[in-house]
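Participant: Just the structure for this:
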Amino acid sequence: MAFEGLTERLQKAMEKLRRKPKVTEADLRETMREIRLALLEADVNFKVVKDFVKTVREKAAGAEVLKGLNPAQQIVKIVNEELTKLMGEEAVPLNKAKHIPTVIMMVGLQGAGKTTTAGKLALRLKNEDHARPLFIAADVYRPAAITQLQQVASKIDVPVFEKGTDVDPVEIVREGMEVAKKNHNDYVIIDTAGRLQIDEQLMDELANIKKLVNPNEILLVIDSMTGQNAVNTAEGFDDKLDITGVVLTKLDGDTRGGAAMSIRAVTGKPIKFVGEGEKMEDLDVFHPDRMASRILGMGDMMTLIEKAQKNFDEEQAQETMDKMRENTFDYNDFLAQLDQVTKMGPIENIIKMMPGMANNPALKNINIDPKQFAHIKAIILSMTPEERENPDLMNPSRRRRLAAGAGRPIVEVNRMIKQFNQMKKMMKQVTNGNMSGMQNMFGGQMPGGKMGQMAMNRMARKMKKDKAKRIKKLRKLRKKRK
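Facilitator: You can find the predicted model right below:
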């Protein structure tokens, strides 16, 4: 997962401060040194690191911080604020045209993931804006580039305008724009050519396309695993094209984070989206404050909640919460929830969004095999309808029959039933607003200390606040059905 090394180093530096009853100037210097080394190891631009450390030191060196209550927490707060500023402070939305179509140019080097990102963006626009996008295949050089775009487009049911590989890309874009206007497409996404490195011929072509269509967005797609080279690439494209934003891909890989933390500071251009997975749904808006929180190991509860809201059926979620509260949650409900949770992405990534869990020793190098979920489903599907509706029926003989039916060891069946009962008990407490269920899950202590406690409390308040809205919406749905 992204930033693991950086997060671990920063957390260790902060933990040393927290253990001290009083923070001295010497302690602050030592912490700043460790932060500087951590950022440099993460491949953050040297000048960016120098300016960042200087700003944090100046703000933290004040007498009101070092002599005040909880100086360590105040320094963590300063680091968090400065990290957020470094990456842009707030999310920046897509620029939209006053009249359709909104034109988006996707640019970048070969291998950065331009075509796949174009598909992810189109799907996001379809799902969230109910848009009707059109792709223009303007990469006539890379072998099978047009075929790849067509394959991506077919997965998400978006049309592609192409004229083969023997037509000038500028002419292809010109004709594609006419088709978009004729068909009233809301968005036009131009998949341009890339190179292994920036060259004059590529830039001239891109500049000519820009001059022709005057795009609302020129999004530079960058492989986040390239570190500081990503910053050099961004500067090169920005000098020639005046890009409007950046999309970072492969942020779920073994990336050190240097690109994400350097690009905005060096180019002044915002990171608008990040790709954190291989599925077409794996494109998220970049929130600097949430990323800073993740880097410091405080989790990312807002993104976790948004993922849940996006992937969970609201009516079904309300019914599930009611069942948990009434203690009637059964294996049919568990199976439905399991299907929805797996849609949110790798479970290890979801867990690490929880405060304090990013570098929890118990979760170090955690890798949950998707086959485990298939095994759980096999066990549940081996139950009779009566057993699924009444979990208390699971006596030893029934468990042995389930193990034989699912082809799994009896110990695995027992473990699944135990986990189901624990989850059922914990979620009943949480849905009633009692966060002790969450505390018990983590051995009596909230993850992430005070920060974790605050995040969990925010989540509980949000759940209570949303409850009335869900019930109101559910009643409307039921009324419509009648």
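
Participant: make it CA atoms for all contacts and neighbour counts henceforth
Facilitator: OK.

Participant: ok, residue 300 - contacts?
Facilitator: 290, 291, 293, 294, 353, 354, 355 (Cα atoms under 8 Å, 6 or more residues apart in numbering).

Participant: can you tell me which of those are in helices?
Facilitator: 290, 291, 293, 294 (DSSP state H).

Participant: among those residues, who's most crowded?
Facilitator: In terms of neighbour count, residue 294 stands highest of the ones in helices among the contacts of residue 300 at 25 neighbours, by other Cα atoms under 10 Å.

Participant: That residue reaches residue 350, doesn't it?
Facilitator: No - contact status for residue 294 versus residue 350: not in contact, 11.9 Å apart, counting by Cα atoms under 8 Å.

Participant: which one of the contacts of residue 300 is nearest residue 369?
Facilitator: Of all these, residue 369 sits closest to residue 353, with 18.4 Å by Cα to Cα.

Participant: this one as well, want them side by side:
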Amino acid sequence: MFENLTDRLSHTLKNVTGKAKLTEDNIKDTLREVRMALLEADVALPVVKDFVERIRERAVGQEVQKSLSPGQMFVKIVQGELVKVMGDANEELDLAARPPAVIMMAGLQGAGKTTSVAKLSKWLSERKKKSVLVVSADVYRPAAIKQLETLASEVGVHFFPSSADQKPVAIAEGAITEARNKHYDVVIVDTAGRLHVDEQMMTEIRDLHAAIDPVETLFVVDAMTGQDAANTAKAFNDALPLTGVILTKADGDARGGAALSVRHITGKPIKFLGMGEKTDALEPFHPDRIASRILGMGDVLSLIEEAEQKLDKQKAETLARKIQKGKGFDLEDFRDQLQQMKNMGGMASMLDKLPGMGNMAAMAQQKMADEKPFVQMEAIINSMTPQERRFPDVINGSRKKRIAAGSGTQIQDINRLIKQHKQMQKMMKKVSRKGGMANLMRGLGGMKGGPGGMGGMGGMMPPGGRFPGM
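Facilitator: The predicted structure is shown next:
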């Protein structure tokens, strides 16, 4: 996300970082470039005008003239204004109501509402330890109810049955009664979408909202529609008392216009980003972290939180002890590391959150579509015998042919994997000799600081971050 905007702004802001003093004249061209970068990112024009004017006012004021490094201060101003336009801080869901807390999801057809219901229910049950009941009041879209039932089963939350011949209000009220009787913490109501905003739709959803009085009314919108997302959100906000927005398909949006426009136009906070199709691909929206990503400064905090949730620390500790005792890093260990990286959303997702790695993340995203390299490498290792995985040096020509046939790959793919494994093996030995293996593999400890720096993530990445085809 934001790749195009990051590239443009990074290039533009380099022109002012060395300035001794900022004046109207020497920032004029930079502001013009910032304006163009935002417009190309499909940020709404009123947002762009207001944003650029606020930067101009702050940049030529006393605040910068007193700074020892005005150029760096200019970049800080841009970052601060990015945070401000997106909402200052993450706004959490308000679930303080008497149980069950009711959340209503609204939005256009195709925006990803039903999938977002499943993602949010999983997030609430795993991160907030809430018992969740989901229900579909979408009686118009074929198979909508069945889709939610399937997703609820997949993420392990309870589903309240409904049918297309019922009224949406009756469905929602039935689910809330059930939740109250069985002491669920949260009820999430999926509503019907339309292909466009129309009065009939708005009347129906207003009636549903009045009947169930939800504590949260979240508007689900496709980030890839750019400033249209903000305009659609405004139309819904005029009809409903929205409490927040979920931006879906944010991983496919290279521009970022929706994220920068929604808050300004609707006055409502973005509460979550949908970052992929998987049911755990939902991130709380932190404006300060997103601003850092836009400016190529990374988002290490989100990476740490993800690591806490998804890394198998026990495996990491076991591998650290194994290598410290002088035992080699074999192909089974390599496979474990690949699986850990997949759990973290893949190489592109990790690089996107590391400072200065935005361009590499975009390259990785292109080269590693559909996680094909991960799948291929796992297939190759799985096609080996336990002895071959533990002692890769025994893999000769005839064994390579058998492994290639078993994994549906070519012999050159086997050779590439073995070469990468040897490179990683060397790195592990080097780190072990320096006494840094524990930091490298503990992940969280390594990322939070100290001599290991970001070493914790290095344990999951082949040297140079390169995989087949990259």
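
Participant: And the TM-score between these chains?
Facilitator: The TM-score (TM-score structural alignment, normalised by the length of structure 2) is 0.85; 444 aligned residues with a Cα RMSD of 3.1 Å.

Participant: Can you work out which other helices and strands pack against the top helix by length along structure 1?
Facilitator: Secondary structure of structure 1 per DSSP H: the longest helix is helix 449-481. Applying 3 or more Cα pairs under 8 Å, 6 or more residues apart in numbering; DSSP states H and E, one finds that helix 449-481 of structure 1 contacts helix 314-325.

Participant: got the angle for the helix or strand following the helix it packs on vs helix 314-325?
Facilitator: As assigned by DSSP states H and E, the chain's next helix or strand after helix 314-325 of structure 1 is helix 331-342. Going by axes from the mean of the first three to the mean of the last three Cα atoms, to 10 degrees, helix 331-342 of structure 1 is angled at 130 degrees with respect to helix 314-325.

Participant: Which positions within stretch 124-136 of structure 2 qualify as buried?
Facilitator: By neighbour count on 16 or more other Cα atoms under 10 Å, the buried set for stretch 124-136 of structure 2 is 124, 125, 130, 131, 132, 133, 134, 135, 136.

Participant: Give me the subset of these lying in helices.
Facilitator: Short answer: the buried residues of stretch 124-136 of structure 2 in helices (DSSP H) are 124, 125.

Participant: Any chance of a markdown table for the buried residues of stretch 124-136 of structure 2, columns distance to residue 20 of structure 2?
Facilitator: Output for the buried residues of stretch 124-136 of structure 2, formatted as a markdown table (distance: Cα to Cα, whole Å):
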| residue | distance to residue 20 of structure 2 |
| --- | --- |
| 124 | 49 |
| 125 | 52 |
| 130 | 54 |
| 131 | 57 |
| 132 | 56 |
| 133 | 59 |
| 134 | 58 |
| 135 | 60 |
| 136 | 60 |
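
Participant: Quick check: the farthest pair among the buried residues of stretch 124-136 of structure 2?
Facilitator: 130 and 136 (19.2 Å).

Participant: Structure 2: strands as residue ranges?
Facilitator: Using DSSP state E, the strands of structure 2 run over 101-107, 132-136, 158-160, 186-190, 216-222, 244-248, 270-274, 282-284.

Participant: and those as TSV, adding distance to residue 69 of structure 2?
Facilitator: As requested, the strands of structure 2 are exported to TSV (distance: least, Cα to Cα, whole Å):
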stretch	distance to residue 69 of structure 2
strand 101-107	46
strand 132-136	51
strand 158-160	56
strand 186-190	50
strand 216-222	40
strand 244-248	36
strand 270-274	33
strand 282-284	33
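
Participant: looking at these, which is closest to residue 66 of structure 2?
Facilitator: Per Cα to Cα, nearest to residue 66 of structure 2 of the strands of structure 2: strand 270-274, 34.7 Å.

Participant: Relative to structure 1, what is the average displacement of that closest one?
Facilitator: Compared with structure 1 after fitting, strand 270-274 of structure 2 deviates on average by 0.5 Å (mean Cα distance after the TM-score superposition for structure 1).

Participant: In structure 1, which residue range corresponds to that strand?
Facilitator: Under TM-score structural alignment, the match for strand 270-274 of structure 2 in structure 1 covers residues 271-275.

Participant: Please tell me how far the matching stretch is from the chain's geometric centre.
Facilitator: For stretch 271-275 of structure 1, the distance from its own C-alpha centre to the chain's C-alpha centre is 9 Å (Cα atoms, centre = their mean, to the nearest Å).
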